[in-house]
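> Mind looking at a prediction? Sequence and model below.
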Amino acid sequence: MKKILNLLLIDDHPITIDGYKNILETLHATKEIYDYNTDESYCCETAFKLIENKTYDLVLLDISLPPSKDGMFKSGEDLGQFILKRHPKTKILVITSFNDPILLNNILHFISPKGFLYKGDINVRLLSEAIINVLNGNTYYSTLILNLIQKNLSSRIFLDVMDKQILYQLSKGVKTVDLKKTIPLSQAGIEKRKRILKDTFNTKSLDDSALIRAVIEKGYL
C-alpha cells in the first residue's frame, strides 16, 4: 500500500493556495501522485504551529508572509530554516515573487530547498513538474531562479541570524545604542555589522530608515 502523503501549502493569498490544490487534484486524478492530505496556512503563526506538531512530506513555501506574533518568524525564510532543523527529511518547494539575487542566494544557502520557483513564471505545467520531481527526490529549480542566483555567486553575500535581528530591531524603532540589550554583541560589533549592511544595501551615507526601506523592498523583512 502506498503511503498517504502529508502536504503543507503556505501562502498569504488564499487564491494561490486554491490554485495549488487544483493542480494537486489533477496530478492525483492522472495518478502522477498517490493519495494525500493537505493542510494550509496563510501566515507564519499558524504555519509554525502546524509544523511543530506534524511531519510533512512536502511543503510549498512562500517567502513573503505575515510574521508570527512573537517576532520569532518574520518570513517564509525563517519557517524554512525551522522546517530544515526540526524535520530534515521534509522536502521544501520554495515559490517566491522576489527576484533579488542576494535574497535568493540567502534562501539557497540557509534552506537548501529541493525546489525553487519564481511566481511570475509559474504555470500548471511548471508547478506540476516541480511537485513530481521534488516528491521523487529530485531537485527542480526554474530557469529564471538559476539565472538570478548565478548573478550573485561571485559576491556570496548572506545575512545571518545576527544581521536579521539587527534589521528587525531597527525596523521596530529600537535605537542602535539599545540593540545590545537584545543582541549578544558588543556595541562595536553591532556598529560594524550595521556598516556592512548599509554597504550591502547601498545606503552607506543614509540614515537607518533608508536601510530598513531598502531591506523591506528587497524582501528581507
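Arrived safely, thanks for sending. On a predicted model such as this, the values are computed, not experimentally measured, just so you know. Numbers count the residues shown, from 1 in each chain.

> rest of the way, CA atoms for contacts and neighbours
Noted.

> The residue most central in space within the chain in helix, strand or coil?
The residue lying closest to the centre of the chain (Cα atoms, centre = their mean) is residue 77, at 2.9 Å. Here residue 77 is recorded as helix under DSSP: H, G, I helix; E, B strand; the rest coil.

> if I read this right, it contacts residue 66, doesn't it?
No - judged on Cα atoms under 8 Å, residue 77 makes no contact with residue 66 at a distance of 11.8 Å.

> Show me which residues of the one helix or strand residue 46 maps to are buried.
Assigned by DSSP states H and E, residue 46 falls within helix 44-53. By 16 or more other Cα atoms under 10 Å, the buried positions in helix 44-53 come out as 44, 45, 47, 48, 50, 51.

> The first one: what's it in contact with?
By Cα atoms under 8 Å, 6 or more residues apart in numbering, residue 44 lies in contact with 65, 66, 67, 68, 73, 74, 75, 76, 79.

> And the third one, by the same measure?
Contacts of residue 47 were listed using Cα under 8 Å, 6+ apart, and they are 10, 40, 41, 79.

> Most widely separated two among the residues you listed?
40 and 79 (14.0 Å; Cα to Cα).

> Which residue ranges of the chain form helices?
Under the criterion DSSP state H, helices of the chain are mapped to 14-29, 44-53, 76-86, 101-111, 124-135, 143-151, 161-171, 187-200, 208-217.

> Would you reformat these as JSON lines and include distance to residue 6?
Listed next are the helices of the chain as JSON lines, based on distance: least, Cα to Cα, whole Å:
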{"stretch": "helix 14-29", "distance to residue 6": "12"}
{"stretch": "helix 44-53", "distance to residue 6": "11"}
{"stretch": "helix 76-86", "distance to residue 6": "14"}
{"stretch": "helix 101-111", "distance to residue 6": "20"}
{"stretch": "helix 124-135", "distance to residue 6": "11"}
{"stretch": "helix 143-151", "distance to residue 6": "26"}
{"stretch": "helix 161-171", "distance to residue 6": "30"}
{"stretch": "helix 187-200", "distance to residue 6": "39"}
{"stretch": "helix 208-217", "distance to residue 6": "33"}
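
> for comparison:
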Amino acid sequence: MIEKPATKRNILIVDDHPINVDSYKTLLSNIDSNSNADFQLAFDCKEAYHIINGMKNNQLLIDFAFIDINLPPYEDKKIFSGSDLALIIKDFFPKCKIIIISMHKEPLWVNQIYKSINPHGFIAKSDINYKSFPLIFESIEKSETYYSSSIKESQRVMIQKNINWDDNDSKILQFLSEGIKTIQLPDFVPLSLSSIEKRKANIKKQLMLNSGSDKEMIDIAKKLGLL
C-alpha cells in the first residue's frame, strides 16, 4: 500500500529585515515538525498581501504566520502595518496561528495588538534568542498561548494605569503621534471625523483630566510609557 505523503505545513514570515527572516526560517527549519514545511517569505506589506491572497485563491492554508509590526505599507490596499496583515490572515485563515514579533513593547502598542488581534504568540524581539525561539514555537504548536516577559509586563502596566479605551482610541493616539493630522484620521481609522473628535476628547480627559493641545496629550502619553 502506497502511503499518502504528509501534507506540508505552510509558514509565513514577514519582516522588513532580511537577516531576521533568514534567521527565523533557519531556526524553524531545524525543528523536526517543520522538516517538510514550505516557507513563504515577505519583507513588506505588499509582498505579504500578494502571498496571502495568492494562497487563498489557490485554496492553500497558512498554518503559522510570524509577523513584524513595523513594515513598509501597501497604501493601495490601505495596509499600513503588520497588524493590518494579521487581521487579513485571521479573516482568510481562521485556524492560522499568528505570532507577532516586534521591537515595540510600549503598553499602548501591546494593548492595541492584544485587543485587535489576540495573537497566539506575542514576542518582543529583545526577549528572544536562538535558544528560546524554537521552544516558543513548540509551545505555540501545542496550542499554548505564549507572551514574552516584556509583553506581559506591558500588559500589567496598562492594567495598572486603568485606562479605559479600545483599539480605535489607541490608533488615534498613535497616528497623531506619528504626525497624522486629525482631519486625515478617517483614512486610517474606520470612524467618522466627528466620532474621532469625541474619542480624542475622551482620551485627553483620561490622560490630562481636562482639555489641552494634541501635543500635550502626546507628551503625557509618552511620559506614561504609552507610546
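Now that the structure is in, tell me what you want to look at. Note that the structure is predicted; figures quoted are calculated from it, not measured.

> TM-score of the superposed pair?
For this chain pair, the superposition-based TM-score is 0.78 by TM-score structural alignment, normalised by the length of the first structure; 212 aligned residues with a Cα RMSD of 3.4 Å.

> re the thing from before, counterpart of the residue nearest to the centre of the first structure over in the second structure?
Here residue 77 of the first structure is matched to residue 83 in the second structure, going by TM-score structural alignment.

> For residue 195 of the first structure, state which of the buried residues of helix 44-53 of the first structure is nearest.
residue 44 (29.5 Å).

> Which residue in the first structure occupies the aligned position of residue 24 of the second structure?
Alignment note (TM-score structural alignment): residue 24 of the second structure maps to residue 20 of the first structure.

> before we move on, what about residue 105 of the second structure?
Using TM-score structural alignment, residue 105 of the second structure lines up with residue 99 in the first structure.

> Tell me, how many residues neighbour its match?
Residue 99 of the first structure has 17 neighbours, counted by other Cα atoms under 10 Å.

> Surely it touches residue 149?
No - contact between residue 99 of the first structure and residue 149 fails when scored by Cα under 8 Å: they sit 9.1 Å apart.

> picking up where we left off before, let's have the contacts of residue 47 of the first structure in JSON lines, adding distance to residue 89 of the first structure and neighbour count.
Listed next are the contacts of residue 47 of the first structure as JSON lines, based on distance: Cα to Cα, whole Å; neighbours: other Cα atoms under 10 Å:
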{"residue": "10", "distance to residue 89 of the first structure": "18", "neighbour count": "26"}
{"residue": "40", "distance to residue 89 of the first structure": "19", "neighbour count": "20"}
{"residue": "41", "distance to residue 89 of the first structure": "20", "neighbour count": "21"}
{"residue": "79", "distance to residue 89 of the first structure": "15", "neighbour count": "24"}
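
> export the residues you listed to a markdown table and tack on distance to residue 131 of the first structure?
Listed next are those as a markdown table, based on distance: Cα to Cα, whole Å:
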| residue | distance to residue 131 of the first structure |
| --- | --- |
| 10 | 14 |
| 40 | 16 |
| 41 | 18 |
| 79 | 19 |
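
> Tell me which of those you also see in the second structure.
Shared contacts between this structure and the second structure among those (both residues aligned by TM-score structural alignment, their matches' Cα atoms under 8 Å) comprise 10, 40, 41, 79.

> Excluding sequence neighbours, find me the nearest residue to residue 31 of the second structure.
Excluding the flanking residues, the one nearest residue 31 of the second structure by Cα to Cα, 6 or more residues apart in numbering is residue 134, at 7.0 Å.

> Can you tell me how far the residue mapped onto that neighbour from the first structure is from residue 96 of the first structure?
Counting by TM-score structural alignment, residue 134 of the second structure lines up with residue 128 in the first structure. Between residue 128 of the first structure and residue 96 of the first structure the computed distance is 16 Å (Cα to Cα, to the nearest Å).

> Could you do residue 174 of the first structure as well?
In terms of Cα to Cα, residue 174 of the first structure sits 29 Å off from residue 96 of the first structure.

> Counting neighbours, go ahead and name the busier of these two.
Between residue 174 of the first structure and residue 96, counting by other Cα under 10 Å, residue 96 is the more crowded of the two (19 against 13).

> gap between that one and residue 116 of the first structure?
Counting by Cα to Cα - residue 96 of the first structure and residue 116 of the first structure are separated by 8 Å.

> Residue 201 of the first structure now?
Residue 201 of the first structure is 24 Å from residue 116 of the first structure, by Cα to Cα.

> Can you pick out the residue with more neighbours from these two?
residue 116 (27 against 16).

> What residues does the more buried one make contact with?
93, 94, 95, 140, 141, 142, 145 are the contacts of residue 116 of the first structure under Cα under 8 Å, 6+ apart.

> Give the aligned equivalent of residue 13 of the second structure in the first structure.
Taking TM-score structural alignment, residue 13 of the second structure has residue 9 as its aligned residue in the first structure.

> neighbours around residue 54 of the first structure, how many?
Close neighbours of residue 54 of the first structure, defined as other Cα under 10 Å, add up to 10.

> Ignore what I typed, I meant residue 208 of the second structure.
14.

> Excluding chain neighbours, what is closest to it?
Counting by Cα to Cα, 6+ apart, residue 217 is the residue found nearest to residue 208 of the second structure once chain neighbours are left out, at 6.9 Å.
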